[in-house]
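# Could you work out the structure for the sequence below:
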Amino acid sequence: MVAFRVLCVLLSALMLLNAQQGNGALTARSQKMIAKVNEDGPYLGLVIPNLYEMNPLLESSNYTATNTIDVAGRRFRFGTIGEKKVILVMTGLSLINAGITTQLLLSLFNVEGVVHYGIAGNANPSLNIGDVTIPQYWAHGALWSWQRYGLGPDDELPLESAGDYTRKIGYLKFANYTVNVTEGSPYDNLLNNVWYQPEEVFPVDGTPEERQHAFWVAVDPYYYEISKQLEDLVLEGCINSTTCLTTTPKVTRVQRGTSASIYLDNAAYRSFIYNKFNVSPVDMESASVALICLQQRKPFIAIRALSDLAGGGSADSNEADTFTSLAATNSVTVVLKFIELLAVNSESSTGYAYY
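Just a heads-up that it's a prediction; the model follows:
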């Protein structure tokens, strides 16, 4: 009878384990590994979009790897950079992947803060390819309310009175970009206007299901203050002996960056978002990391090296085809120095700003 009961318990455990593996829940082995590494925390989380941005860090002599844990299709790499314990994780392309990965990182592991880095397009005409930008604010630039044809700025948006949508941030009028119009002739566009919208945010220290709104999300003020010391850093200007940039790359702190799950290679839109929002880097992940860290009340900063001009250049092809590797290397150079500076300072920040 005892043997039968033991067999039943074992069968139940196996069925539970199979169910965990089948439905995506953590296995008992994964839970044990996570609990063990968390005892050695906290860690600084490094959230990285793609392998070509992560590989220069993995190959750096400053990074020492220890172990890995695979969860939900993500590989969390543990190690040290100098004296700092770190977790590296690759997100994959787009806001959704970046959001899922950042949420997993913060939900599973003992993380003190997040550093996000990679390459980006450049909307700022005063900056150049190879420069590394550190924005103070990030926004998701592709959450829109698309207005029906015939309505304009004075017309209320659907659900605006309920607080779901707003006209406060501004809009893009497609008719302003109509070409081949003869002088004095009327022109219009059936696409009409799109209005930029803030994200709904549900902070961990707020009331569940009670939303807040955020469009511009500030990086951690203490991290941003430390980043001031990076502006004299020497960066790489050449891919090889024959292919070099015409300007010397620099690290610069800027006001704003924006993200969308859109690869921007269009000069007109590049000019519009720069003039409308004063953004410099444009990418596909940073705003998602910013919003998750805002919701989870974790300090973060995003560092983006400029690989192309987002459609603003004169070349027939996008500059990223040539300068991605150089920009990725420069972003890693800045991140390594930032972590070194962070390691020698013990102060932490809990200040969050958004509007």
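# CA only for contacts and neighbour counts going forward, please
OK.
# pretty sure residue 304 belongs to a strand, no?
Yes. Residue 304 sits within a strand when classified using DSSP: H, G, I helix; E, B strand; the rest coil.
# Tally up the residues packed near it, please.
If you count neighbours by other C-alpha atoms under 10 Å, residue 304 ends up with 32.
# Please generate a structure for the following sequence too, so the two can be compared:
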Amino acid sequence: MRIGIIGPSEKEIAGFINKITEREQIEHAMLKFYSGIYEKIEVVSVVCGVCKVNASIATQILIDKFEVTHIVMIGVAGALSSQLEVGDIVISNEVAYHDVASGILTEYHPRMEDVYFKADSKLIELSMEAARPLSVTNKIYTGRIITGETFITHKEREYLVQQFDPLCVDMESGSVAHTCYVNNIPFVVIRSMSDNADENSSEQFKINAETVAQNSIKVAEGVIRKLSLSLV
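Predicted coordinates:
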């Protein structure tokens, strides 16, 4: 078993990378990959960069070059559900693009039944268990995450909620899920809310991202610990 951990920016994943033991840094395709051990499990972590293509490149390299068996995407996101507050955690049950026409995926490769990439049920279960201790201070949800390469305005927000009924939105998870889907690699996305996906989202992101990202890191660490125990 080897777990790939992906974060869009250093502030969203550095807290995990710093805990990897026997760490080795390997550069590939202008990206830095950190391989080593966490809780007796082999891990490879990477700062993929913002946007869908960067995330997809990093994911494919994790699969091809590092032969990861599972992928966990962490970081922050903009809340679309009115239930969510800054710091709350969303664990994906499915992921979709909000800026790709549905026919691109259903009528052409990979000819999906619908536009939603399904997260791995076991990883969802472990993520929910790992998140439970955080529920004292923040709410935990499982649901749909959507991805597109823009900060959301109020007008776009209303449309996206009607169209997809999502919990939150980000700029990378869809392409990570897409890449895992075509490679048959189990994945889950764990996102902490940094903003409310509205006109103030860019500023809120800058203020909150580093702090709330620690919640998604803690959940990912819990997932790895539980996977380690399952191997005993």
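# Could you point out the longest helix of structure 2?
helix 201-230 (DSSP state H).
# Which secondary structure elements does that one sit against?
Contacts defined by 3 or more C-alpha pairs under 8 Å, 6 or more residues apart in numbering; DSSP states H and E place helix 201-230 of structure 2 against helix 10-17, strand 70-79, helix 121-131, strand 187-195.
# Look up the counterpart of the last one in structure 1, residue range please.
Read it as strand 187-195 of structure 2. In the comparison with structure 1, strand 187-195 of structure 2 aligns to the range 300-308 (TM-score structural alignment).
# mean deviation (superposed) between the matching stretch and structure 2, please.
Its aligned residues in structure 2 lie a mean 0.4 Å from stretch 300-308 of structure 1 after superposition (mean C-alpha distance after the TM-score superposition for structure 1).
# Can you tell me what sits against that stretch?
Residues outside stretch 300-308 of structure 1 that contact it (C-alpha atoms under 8 Å, 6 or more residues apart in numbering): 113-122, 128-135, 219-220, 223-224, 281, 286, 290, 293, 318-320, 323-324, 326-328, 330-331, 334-335.
# switch the cut-off to 6 Å
Among residues not part of stretch 300-308 of structure 1, those counted as contacts by C-alpha atoms under 6 Å, 6 or more residues apart in numbering are 113-122, 129-134, 219-220, 319-320, 323-324, 327, 331.
# same question, stretch 9-18 of structure 2
Residues contacting stretch 9-18 of structure 2 (C-alpha under 6 Å, 6+ apart): 7, 47, 49, 75, 210, 213.
# Repeat that for stretch 165-175 of structure 2.
Under C-alpha under 6 Å, 6+ apart, the answer for stretch 165-175 of structure 2 is 51-52, 55-56, 77-81, 95-97, 144-149.
# Narrow the residues you listed to those in strands?
Those of those mapping onto strands are 77-79, 95-97, 144-147, per DSSP state E.
# So what's the residue count around residue 108 of structure 1?
Residues within reach of residue 108 of structure 1, counting by other C-alpha under 10 Å, total 13.
# right, I mislabeled it, should have said residue 286 of structure 1
With other C-alpha under 10 Å as criterion, residue 286 of structure 1 counts 32.
# Tell me the counterpart of residue 79 of structure 2 in structure 1.
Counting by TM-score structural alignment, residue 79 of structure 2 lines up with residue 122 in structure 1.
# so its match makes contact with residue 309?
Yes. Applying C-alpha atoms under 6 Å, one finds residue 122 of structure 1 in contact with residue 309, separated by 4.7 Å.
# Compare neighbour counts for those two and give me the winner.
The neighbour count for residue 122 of structure 1 versus residue 309, taken as other C-alpha under 10 Å, is higher for residue 122 (33 against 28).
# ok, that one - contacts?
280-281, 306, 309-310.
# Reformat these as CSV; add distance to residue 86 of structure 1.
CSV is the format used below for those (distance: C-alpha to C-alpha, whole Å):
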residue, distance to residue 86 of structure 1
280, 28
281, 25
306, 25
309, 32
310, 32
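# Out of the residues you listed, which is nearest to residue 339 of structure 1?
Within those, distances to residue 339 of structure 1 taken as C-alpha to C-alpha reach their minimum at residue 306, with 20.3 Å.
# ok, so of the contacts of stretch 9-18 of structure 2, who is nearest residue 185 of structure 2?
When the contacts of stretch 9-18 of structure 2 are compared for distance to residue 185 of structure 2 (C-alpha to C-alpha), residue 7 wins out at 17.4 Å.
# which ones are touching the equivalent of the closest one over in structure 1?
Counting by TM-score structural alignment, residue 7 of structure 2 lines up with residue 48 in structure 1. Residue 48 of structure 1 sits next to 90, 117 when contact means C-alpha under 6 Å, 6+ apart.
# Go ahead and list the helix or strand containing residue 90 of structure 2.
With elements taken from DSSP states H and E, the one containing residue 90 of structure 2 is strand 89-97.
# looking at structure 1, where would I find the counterpart of that strand?
Against structure 1, the aligned range for strand 89-97 of structure 2 is residues 132-140 (TM-score structural alignment).
# same deal with stretch 154-165 of structure 2?
The alignment of stretch 154-165 of structure 2 onto structure 1 (TM-score structural alignment) covers residues 267-278.
# Can you list the buried residues in that stretch?
If you call a residue buried by 16 or more other C-alpha atoms under 10 Å, then stretch 267-278 of structure 1 has these buried ones: 269-271, 273-274, 277-278.
# Next, give me the two most distant ones among the residues you listed.
Spanning the widest gap among these are 269 and 278, at 12.7 Å by C-alpha to C-alpha.
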